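J.: Requesting a structural model of the entry that follows:
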Amino acid sequence: MVGDVERSPDTKERLIEGTRQLLWDRGYVGTSPTAILRRSGVGQGSMYHHFRGKPDLVLAAERRSAELMQAQIREVFSGEGTGLQRIVAYLLLERDVLRGCSVGRLAGDPEIVADDALREPVRETFGVLRRCLAEAIAEAQAAGELDPGLRPEHTAAALAAVVQGGYALARAEQSTEPFDRAIRGALDLLGVGARDADRAGGPSS
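T.: All right, here's what the predicted structure looks like:
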């Protein structure tokens, strides 16, 4: 029943994950309480038992997406290989390109960016990405893999923008080709040949 209250931890997780998926696909406005209840399969009473309201639940869902993306970033940049190899591995991660980035899509949502609390997980996540990229770039420069004239912070911001912009181009065309071209262009600018990139990171998708 709609008014039933389910207090189990699993119910809370279903609410968070259902909201996370809706935010990814529909944005804040499209993530209505009715849609959340339908996606998570719980009653209205359960939603308001675990969360104060939609903004509270949305923030929990955003934090979950942010945690997952940050964990993936840290896993790539703490892995084996040289600084340049780790950068290539990040650029060539397997991705659901046409769906876009679960965190990056929130940055284009007016309701999210207008609210400091809701914007914070997005800001924090891209801060982690830029720092990891900048550290890897500096390491690659020290090893003679990249041009010593590059400014790590600026180059890191450019690479992050290539990935996020690639998602937008791909969604506009409803094709992964624009994303792949953007990534290959970034690799060209880094001086990484296609064969070396494939060995380092595998195909992007």
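
J.: CA atoms for contacts and neighbours, from now on please.
T.: OK.

J.: How much space separates residue 119 from residue 107?
T.: 8 Å (Cα to Cα, to the nearest Å).

J.: okay, and the common contacts of these two?
T.: Common neighbours of residue 119 and residue 107, counting by Cα atoms under 8 Å, 6 or more residues apart in numbering, are residue 113.

J.: residue ranges for the helices of the protein, please.
T.: Assigned by DSSP state H, the helices in the chain fall at 9-30, 33-40, 44-50, 54-77, 83-91, 110-113, 116-142, 152-173, 177-189, 194-201.

J.: Please name every helix or strand in contact with the first one.
T.: The reference is to helix 9-30. Counting contacts by 3 or more Cα pairs under 8 Å, 6 or more residues apart in numbering; DSSP states H and E, helix 9-30 packs against helix 33-40, helix 44-50, helix 54-77, helix 110-113.

J.: what do you get if the cut-off is 7 Å, keeping everything else the same?
T.: helix 33-40, helix 54-77 (3 or more Cα pairs under 7 Å, 6 or more residues apart in numbering; DSSP states H and E).

J.: Give the buried residues for stretch 186-203.
T.: Neighbour-count burial for stretch 186-203, counted by 16 or more other Cα atoms under 10 Å, picks out 186, 187, 190, 192, 197, 200, 201, 202.

J.: Same check on stretch 122-133?
T.: Within stretch 122-133, the residues scored as buried using 16+ other Cα under 10 Å are 122, 123, 125, 126, 128, 129, 130, 132, 133.

J.: Following up with a second sequence; could you model it the same way so I can compare the two?
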Amino acid sequence: MSTPERLIESTRELLWERGYVGTSPKAILERAGAGQGSMYHHFKGKPDLALAAIRRTAEELRATAAGVLDGPGTPYERIEAFLRRERDVLRGCPVGRLTMDPDVIASPELREPVDETLDWIRERLAGIVEEGKEQGQFGAELDGEEIAATVLATVQGGYVLARASGSPGAFDAGVRGLLSLLSPMPPTPPIRTARCCT
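T.: A predicted model of the protein is given here:
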């Protein structure tokens, strides 16, 4: 792995573990096994390197989400696959956690890939809900954008609750609850009218 790649990967890990403020240039260099001044040789500074790392993380998260949201199955099954996909729940979402970092939120450049990723997931989920409505799998009264926001809120809130309790159980409970609310209703059998005897 080249020095720039090691610097980016090390920054990604540290941002996930410590956030932007807690990720010092010295820590990045130590984690990457890079010499003094390497960061400034390949990047303009910490913000430039952090932006490259955040973009890489955002691209990876979108690719992972696309793998299940654009995969096989009914709309419900694809949403279920997204909610139940393997995650390191106790570490939190590597993109969602950045929204709690004041330095990231204060920087339009650093915030942009975070916003784009969350918007992309929300829009893709909303489209899948609309597919399900067209197929009669979801009720016509459901609003795709509202359901998408609820799915995203369940995932991000589940990370917070799991980290607070030190157990993935809270995340899993939120997922089960949401899926039970979204679960397609079985088709209603036709009503048979009794023939009157004469």
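
J.: just to revisit the earlier point, tell me the one among the buried residues of stretch 122-133 of structure 1 nearest to residue 86 of structure 1.
T.: residue 133 (8.8 Å; Cα to Cα).

J.: Hmm, residue 155 and the closest one touching each other?
T.: No. Look at residue 133 of structure 1 against residue 155 with Cα atoms under 7 Å: they stay out of range, at 8.3 Å.

J.: returning to what we had before: kindly reformat the helices and strands packed on helix 9-30 of structure 1 as a markdown table containing mean neighbour count and distance to residue 85 of structure 1.
T.: As requested, these are exported to a markdown table (neighbours: other Cα atoms under 10 Å; distance: least, Cα to Cα, whole Å):
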| stretch | mean neighbour count | distance to residue 85 of structure 1 |
| --- | --- | --- |
| helix 33-40 | 17 | 40 |
| helix 54-77 | 19 | 9 |
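
J.: Make TSV out of these and add distance to residue 180 of structure 1.
T.: TSV is the format used below for the helices and strands packed on helix 9-30 of structure 1 (distance: least, Cα to Cα, whole Å):
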stretch	distance to residue 180 of structure 1
helix 33-40	32
helix 54-77	19
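
J.: of all those helices, which lies closest to residue 143 of structure 1?
T.: helix 54-77 (16.1 Å).

J.: Could you give the residue range in structure 2 aligned to the closest one?
T.: On structure 2, the counterpart of helix 54-77 of structure 1 by TM-score structural alignment is residues 46-69.

J.: returning to that earlier point: please tabulate the helices of structure 1 in CSV, including the columns distance to residue 101 of structure 1.
T.: Formatted as CSV, these follow (distance: least, Cα to Cα, whole Å):
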stretch, distance to residue 101 of structure 1
helix 9-30, 8
helix 33-40, 20
helix 44-50, 26
helix 54-77, 9
helix 83-91, 13
helix 110-113, 15
helix 116-142, 11
helix 152-173, 7
helix 177-189, 12
helix 194-201, 19
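
J.: and residue 98 of structure 1, which of those helices is closest to it?
T.: Ranking the helices of structure 1 by proximity to residue 98 of structure 1 (Cα to Cα) places helix 152-173 first, at 5.3 Å.

J.: Pull up the aligned stretch in structure 2 for the closest one.
T.: Using TM-score structural alignment, helix 152-173 of structure 1 pairs with 144-165 in structure 2.

J.: where's the match of helix 54-77 of structure 1 relative to the chain centroid, distance-wise?
T.: Averaging C-alpha positions (Cα atoms, centre = their mean, to the nearest Å) puts stretch 46-69 of structure 2 11 Å from its chain's average.

J.: average gap between that stretch and structure 1?
T.: In the superposition with structure 1, the average deviation recorded for stretch 46-69 of structure 2 is 0.6 Å (mean Cα distance after the TM-score superposition for structure 1).

J.: outside of that stretch, which residues touch it?
T.: If you take Cα atoms under 7 Å, 6 or more residues apart in numbering as the criterion, stretch 46-69 of structure 2 is touched by 8-9, 11-12, 25, 43, 78-79, 81-82, 95, 110, 113-114, 117.

J.: rewinding a little: what's the mean distance for the match of helix 152-173 of structure 1 versus structure 1?
T.: For stretch 144-165 of structure 2, the mean deviation from structure 1 after alignment is 0.4 Å (mean Cα distance after the TM-score superposition for structure 1).
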